[in-house]
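Participant: Structure for the following, please:
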Amino acid sequence: MFLERGPSATTAEVAARAGVSEGSIFKRWKTKEALFFACMAPIPIADMGWIAKLPSRVGTRTIRENLEEIALEIVALFRLIMPSILMAQSVGEHHRRLGDFDTSPPIVSRKKLAAYLDAERKLGRLRAIDVDVMSRTILGSLFSFVHLEVSLAGQDPAPIAAETFVRGLVEILVSGAVPEGAPTKPKRR
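Facilitator: As a prediction, the model looks like this:
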């Protein structure tokens, strides 16, 4: 209900949607504000299944296959949590809520993905790159993709499927954008 109507949704509407009495809501949450922020809370790290799978992916399949699968799982998670992130940001509480964690989920995500990339690098499956930059690039690109998808809600005149975006992103990261042997200096016009 809060995702549809924001903070203006009433507790009666929330209770009706949940199929419970309004009184039962106030037994658990003392105020409407407490209920709202409980609904908008960041997802616990334990619920980020893609992170738990990272160690078992090291050295398996191809880097491209692993990164595409990881990225699609992250897109699915971002699609799930993006509405609540946007809602919490709209009332200025998102950063405060991230402070409820010892280490905020975005930082844990970045570090765990960087650790996976570093393990692949140590196996010689990635060249000597800054794995933190690559981790930030992946997560930032996927966050931006989902943010625009949710924010534009069908208004994008040329939307692309998540699978297409992920394949393109991974291709750029794995192969690079500049062909080998390309001139390093611009051509004169």
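
Participant: contacts, neighbours, all on C-alpha from now
Facilitator: Will do.

Participant: who are the neighbours in contact with the residue nearest the centre of the chain?
Facilitator: Residue closest to the mean C-alpha point of the chain, counted by Cα atoms, centre = their mean, is Phe78 at 3.9 Å. By Cα atoms under 8 Å, 6 or more residues apart in numbering, the contact list for Phe78 reads Leu142, Phe143, Val146.

Participant: what do you get if the cut-off is 10 Å, keeping everything else the same?
Facilitator: Counting by Cα atoms under 10 Å, 6 or more residues apart in numbering, Phe78 touches Leu72, Ile85, Leu139, Leu142, Phe143, Ser144, Phe145, Val146, His147, Val150.

Participant: Flag every buried residue along the helix or strand hosting Phe37.
Facilitator: In this structure, Phe37 is located in helix 32-39 according to DSSP states H and E. Within helix 32-39, the residues that count as buried by 16 or more other Cα atoms under 10 Å are Lys32, Leu35, Phe36, Phe37.

Participant: Excluding sequence neighbours, find me the nearest residue to Glu73.
Facilitator: Trp50 (6.2 Å; Cα to Cα, 6 or more residues apart in numbering).

Participant: Does anything pack onto the one helix or strand that neighbour maps to? Which helices or strands?
Facilitator: Secondary structure from DSSP H and E places Trp50 in helix 49-57. The contact analysis (3 or more Cα pairs under 10 Å, 6 or more residues apart in numbering; DSSP states H and E) places helix 49-57 against helix 63-90, helix 105-122.

Participant: What helices and strands are in contact with the helix holding Phe37?
Facilitator: helix 2-5, helix 11-18, helix 22-28, helix 63-90, helix 94-98.

Participant: Distance to Pro159 added to those, as CSV?
Facilitator: Conversion of those to CSV gives the following (distance: least, Cα to Cα, whole Å):
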stretch, distance to Pro159
helix 2-5, 23
helix 11-18, 32
helix 22-28, 40
helix 63-90, 15
helix 94-98, 28
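
Participant: Proceed likewise with the subsequent sequence, for comparison:
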Amino acid sequence: MARRSVITDDQILDAARELFLERGIDVPTAEIARRAGVSEGSIFRRFPTKKDLFLAAMGLDGEPAWLVELDAFDGDNPRAALRHVGLTLINHFSSMLPCMMLVWSNREVKPHEVMGEQPKLMLERLITFFDRLMREGKLRFAHPEIATRAFVGAMSHYVFFEKMVGMHQLSAESYTDGLVDLFLRGLAPANVETSSKKAAQG
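Facilitator: Prediction:
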């Protein structure tokens, strides 16, 4: 007697992602099931709603591991921490760009309803991260949400100009290093800023 093949969640999610990107959010789950080689019922036993399936297929379910790691960063080296976060954001936005374009192209869909809680959670985690660096005196105290939005926005714009406009003058590493330097100069604690000026004058 032949053994039944075991279909993994990854096989379903791969098929779902392919079809969501090919056909849009409205692609029938029956077609996803056919491509994955399972019954439609098998999909809904694993993913109760189509939204659950979409979020999982697009990597929007749950909390990314890199967000959890923010709490472990050593505040004594803000440059290394910001560089790591910056490069991680570039990778994150690069992988999420197809999903974001898919959502934005559907006028009948409200992005905040489709994207789930992950974008909001990401911003909140990063605000907490910047706030911690400021309270520890590693960065000058400023509005942590404004600093966070500026940093995140700069990283998302790098991806936009690379992927959508085709600008490739700066590598992700060079861009991130330059932006981190800009941030650290602008948000340097007063004692660090004074020392830097004296060194430059001397």
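
Participant: Superposed, what's their TM-score?
Facilitator: Overlay of the two chains. TM-score (TM-score structural alignment, normalised by the length of structure 1): 0.70; 165 aligned residues with a Cα RMSD of 3.3 Å.

Participant: Determine which two of the buried residues of helix 32-39 of structure 1 are furthest apart.
Facilitator: Greatest spacing in the buried residues of helix 32-39 of structure 1, by Cα to Cα: Lys32 and Phe37 (8.7 Å).

Participant: Find residues that contact each of those two.
Facilitator: Pro7.

Participant: re earlier: which bit of structure 2 covers the helix holding Trp50 of structure 1?
Facilitator: Per TM-score structural alignment, the counterpart of helix 49-57 of structure 1 in structure 2 is residues 65-73.

Participant: Going by neighbour count, which residues in the matching stretch are buried?
Facilitator: Those buried within stretch 65-73 of structure 2 under the rule 16+ other Cα under 10 Å are Leu67, Leu70.

Participant: what does stretch 142-155 of structure 2 give?
Facilitator: Applying 16+ other Cα under 10 Å to stretch 142-155 of structure 2 flags Pro144, Glu145, Ala147, Thr148, Phe151, Val152, Ala154, Met155 as buried.

Participant: can you check stretch 101-115 of structure 2 too?
Facilitator: Going by neighbour count (16+ other Cα under 10 Å), the buried part of stretch 101-115 of structure 2 is Leu102, Val103, Val114, Met115.

Participant: Out of the residues you listed, flag the one nearest to His168 of structure 2.
Facilitator: Closest to His168 of structure 2, out of all of the buried residues of stretch 101-115 of structure 2 and judged by Cα to Cα, is Leu102, at 23.8 Å.

Participant: about what we covered before: the helix holding Trp50 of structure 1 vs structure 2, average distance?
Facilitator: Once fitted to structure 2, helix 49-57 of structure 1 is off its aligned match by 1.1 Å on average (mean Cα distance after the TM-score superposition for structure 1).

Participant: Isn't Leu82 of structure 2 up against Phe130?
Facilitator: Yes - using Cα atoms under 10 Å, Leu82 of structure 2 is in contact with Phe130, at 9.3 Å.

Participant: Quickly list what's touching both of these two.
Facilitator: Counting by Cα under 10 Å, 6+ apart, the residues touching both Leu82 of structure 2 and Phe130 are Phe151.

Participant: Excluding covalently adjacent residues, which one is nearest to Val108 of structure 1?
Facilitator: The shortest distance from Val108 of structure 1 to any non-neighbouring residue, by Cα to Cα, 6+ apart, is to Ile45 (7.8 Å).

Participant: Please disregard the earlier target; I meant Asn66 of structure 1.
Facilitator: Using Cα to Cα, 6+ apart, the nearest residue to Asn66 of structure 1 is Arg57, at 6.9 Å.

Participant: who touches the one you found in this structure?
Facilitator: Ile63, Asn66, Leu67, Ile70, Tyr116, Ala119, Glu120.

Participant: Which members of these are the farthest-apart pair?
Facilitator: Ile70 and Ala119 (15.1 Å).

Participant: Ala71 of structure 1: neighbouring residues, count only.
Facilitator: 24 (other Cα atoms under 10 Å).

Participant: Not counting sequence-adjacent ones, nearest residue to the aligned residue in structure 2 for it?
Facilitator: In structure 2, the residue paired with Ala71 of structure 1 is Gly86, using TM-score structural alignment. Nearest non-adjacent residue to Gly86 of structure 2, counting by Cα to Cα, 6+ apart: Thr176, 6.0 Å away.

Participant: can you tell me the helix or strand for the equivalent of that neighbour over in structure 1?
Facilitator: Mapped onto structure 1 by TM-score structural alignment, Thr176 of structure 2 lines up with Val166. Taking DSSP H and E as the definition, Val166 of structure 1 sits inside helix 162-175.
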